[in-house]
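# sequence plus the predicted model coming up.
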Amino acid sequence: MDHVLYGARKPYVVADSLDDLRGPTKGRIALPHHLDWSGDPGYDLDRPARLATMYKTVLNEASSVEDLHTWIDRQLLIQLWPQLWLPPRLRQLWERKFPELAAVGTATA
């Protein structure tokens, strides 16, 4: 039996539409435990590094489209996309569904 890496079989969630992503864009937020179990789920969205970390966390750990709708904002996702470190398969799933993300990634590369 061949060994398959976890990232290749992990079930990722992708939004149905970028327009449905209307999460918070500033201030302090706390992610629910099912998204961030690190012990400190607080994020200051006015700090660019914390904002990017929160987006990476939500995109990696979302268990439903509702998680994405609640915590991700369309404009911020597009803005942050090129700099987000994401597992290759997760990035590929999003870019296949939303070519505008792939375009913004290559435009800034």
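Arrived safely.

# when you work out contacts or count neighbours from here on, use the C-alpha atoms and nothing else.
Fine.

# just the element for Tyr43, please.
strand 42-44 (DSSP states H and E).

# how far does the top helix by length along the chain sit from its chain's centre?
Looking across the chain with DSSP state H, the single longest helix is helix 48-61. Centre-to-centre, helix 48-61 and its host chain are 6 Å apart (CA atoms, centre = their mean, to the nearest Å).

# this is the other structure I want to compare:
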Amino acid sequence: MDLLLHLAWSGLTTFNLDDEQLLLGLYRIVLTNGLREDITAYLNADLLVHHWPRLRVALGKPVRSCWEQRFPRLVATAAA
């Protein structure tokens, strides 16, 4: 999957989503810098929930808190 320039302005622009590290990297970029349209275009809710326990560690506290406040299912997944 290729990220648009406003997201991938520095570094890697193409992500193989079969590679968990690359998938987590793409999700971190989109969660941190993405616009609403990017979130709906690039993220899959089931994958986000599944990978949240590892992904949340890579996010800054403000981003992590924002997502967990908006989606309590992420908090439950992280606690499991």
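Sure thing, it's come through. Bear in mind that the values here come from a model prediction, so they are computed numbers and not experimental data.

# ok, how many other residues are close to Leu26 of structure 2?
25 (other CA atoms under 10 Å).

# equivalent analysis for the one 4 residues further on, please.
Residue crowding around Val30 of structure 2 was assessed by other CA under 10 Å; the count is 21.

# show me the contacts for it.
Contacts of Val30 of structure 2 were listed using CA atoms under 8 Å, 6 or more residues apart in numbering, and they are Leu7, Asp38, Ile39, Tyr42, Leu43.

# can we see that at 7 Å?
Asp38, Ile39 (CA atoms under 7 Å, 6 or more residues apart in numbering).

# what's the counterpart of Thr70 of structure 1 in structure 2?
By TM-score structural alignment, Thr70 of structure 1 lines up with Ala41 in structure 2.

# mean shift of the strand holding Tyr43 of structure 1 relative to structure 2?
Its aligned residues in structure 2 lie a mean 0.4 Å from strand 42-44 of structure 1 after superposition (mean CA distance after the TM-score superposition for structure 1).
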